[in-house]
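A.B. asks: My questions are about this predicted structure, shown below with the sequence.
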Amino acid sequence: MNPDRPINLNFTLKAWSLFWLGLGLSVSSAPGQQAKNQLVGTWAPTAIYTEHKDGTKVETFGPKPAGVLTFGSDGHFSLQWMRSDLPKFAAGDRLNGTPEENQAIVQGSLSYFGTYTVDDSSITLVLHIEGCTFPNWDGKDQRRSFTLAGDKLTLSGIGTSGLPFQDELERLK
């Protein structure tokens, strides 16, 4: 520091302000962090449907879908969807269902888990599936567009049938 040169206090304050502002922005704008924080929690389905080319909507898990979708703050998720009217097995043993009972369970339920990331810029949720009751999805990524409005979450995408689907969820409290 040169003792003959006066300190420009105005410049120094501006420089420090810019430094702290920049530091704050770099910490708070981690990609996907804002939406990811809003997703954290447990959600229950209110409607799950596929839309056919003629515009008709088919309720994938019936008129009253059951289940939960949980997003952890650690980046893990778990999803279980099922029809609320699944048949009970006559034998009382899940390993001894009839072909019809087994088919109803397979077609009326879906469960998978893994990790997730969020891209705030494209409003896309990416589910990195580690395990699924439909094993063709094991190790695959599933992309979902989403909207968040308070305690309502809507996920949408293209299903394995090639048709668009929508999951409407409410936050559990």
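C.D. replies: Happy to help now that I have it. All values derive from a computational prediction rather than experimental measurement. Residues are numbered from 1 along each chain as shown.

A.B. asks: switch to C-alpha atoms for all contacts and neighbour counts from now on
C.D. replies: Will do.

A.B. asks: Secondary structure element holding the residue minimising distance to the centre of the chain?
C.D. replies: Central residue of the chain (CA atoms, centre = their mean): residue 125, 5.7 Å from the mean position. When elements are assigned from DSSP states H and E, residue 125 belongs to strand 124-132.

A.B. asks: want to compare, so here's the second one:
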Amino acid sequence: MSSADDPKTARQPQPPSHAMVGTWRLVSYDVEVASTGERFPAMGERPTGYTIFSGEGRVWFMLTGDGRQPGDSDRDRAQLLETLIAYSGRYRIEGDVWVTAVDVAWNPAWVGTEQRRQFALDGDRLQVRTPWRVMPNWADKGETRSIITFERAVEG
């Protein structure tokens, strides 16, 4: 039986052949306010993080805020969750949107959801925008969206 006739092979998802495949280092994470156009650094001036798009169709996404310190108390450790975004899942590309079917996340409410992100590639820069919505962290500002910029990481 040829591999084309093998049911196991036929059911395998095809690896993405997209320019996003690879490792991307976080450059900035801003939040934009719809009503005013105001932008502010949501996780400080120098947040850290990476996103990795595998050729097999999985994405890993982890961002941490600027100036994080180890927590000594339960309260300190719980507050560290406010400066962390981390999730992984299978992804697909739909035009200029990447969609992640989340199967593990720092926030259990995301597990089993699809997270949609608009993106733009410009050489080795990747800019990601979340949909406009009222986010709990900045509910007083009305609708906001995240604008996250990465650059292709040179591993070596």
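C.D. replies: Perfect, thanks for sending it. Not measured: the values here are computed from a predicted model.

A.B. asks: where does the TM-score land?
C.D. replies: TM-score of the superposed chains, computed with TM-score structural alignment, normalised by the length of the second structure, equals 0.77; 131 aligned residues with a CA RMSD of 1.8 Å.

A.B. asks: After the strand holding residue 125 of the first structure, which helix or strand is next?
C.D. replies: strand 141-149.

A.B. asks: how much does that next one stray from the second structure?
C.D. replies: Mean deviation of strand 141-149 of the first structure relative to the second structure after superposition (mean CA distance after the TM-score superposition for the first structure): 0.8 Å.

A.B. asks: In the second structure, point out the residues matching that strand.
C.D. replies: Alignment note (TM-score structural alignment): strand 141-149 of the first structure is matched to residues 114-122 of the second structure.

A.B. asks: leaving aside the residues next to it on the chain, what's closest to the aligned partner of residue 118 of the first structure in the second structure?
C.D. replies: In the second structure, residue 118 of the first structure lines up with residue 93, judged by TM-score structural alignment. Using CA to CA, 6 or more residues apart in numbering and skipping the chain neighbours, the partner closest in space to residue 93 of the second structure is residue 99 (6.4 Å).

A.B. asks: Contact partners for the one you found?
C.D. replies: 91, 92, 93, 114, 115, 116, 117 (CA atoms under 8 Å, 6 or more residues apart in numbering).

A.B. asks: so how far is the strand or helix carrying the match of residue 118 of the first structure off the chain centroid?
C.D. replies: Using DSSP H and E, the element containing residue 93 of the second structure is strand 84-94. Relative to its chain's centre, strand 84-94 of the second structure lies at 6 Å (CA atoms, centre = their mean, to the nearest Å).

A.B. asks: do you know how far the counterpart of residue 164 of the first structure in the second structure is from residue 18 of the second structure?
C.D. replies: Aligned by TM-score structural alignment, residue 164 of the first structure pairs with residue 145 of the second structure. Going from residue 145 of the second structure to residue 18 of the second structure by CA to CA, to the nearest Å gives 25 Å.

A.B. asks: Run through the residues that contact residue 22 of the second structure.
C.D. replies: Taking CA under 8 Å, 6+ apart, one finds 52, 53, 54, 55, 152 in contact with residue 22 of the second structure.

A.B. asks: again, but for residue 100 of the second structure
C.D. replies: Going by CA under 8 Å, 6+ apart, the list of residues near residue 100 of the second structure reads 59, 88, 89, 90, 91, 92, 114, 115, 116.

A.B. asks: now, among the residues you listed, which is nearest to residue 130 of the second structure?
C.D. replies: The nearest member of those to residue 130 of the second structure, counting by CA to CA, is residue 116 at 7.1 Å.
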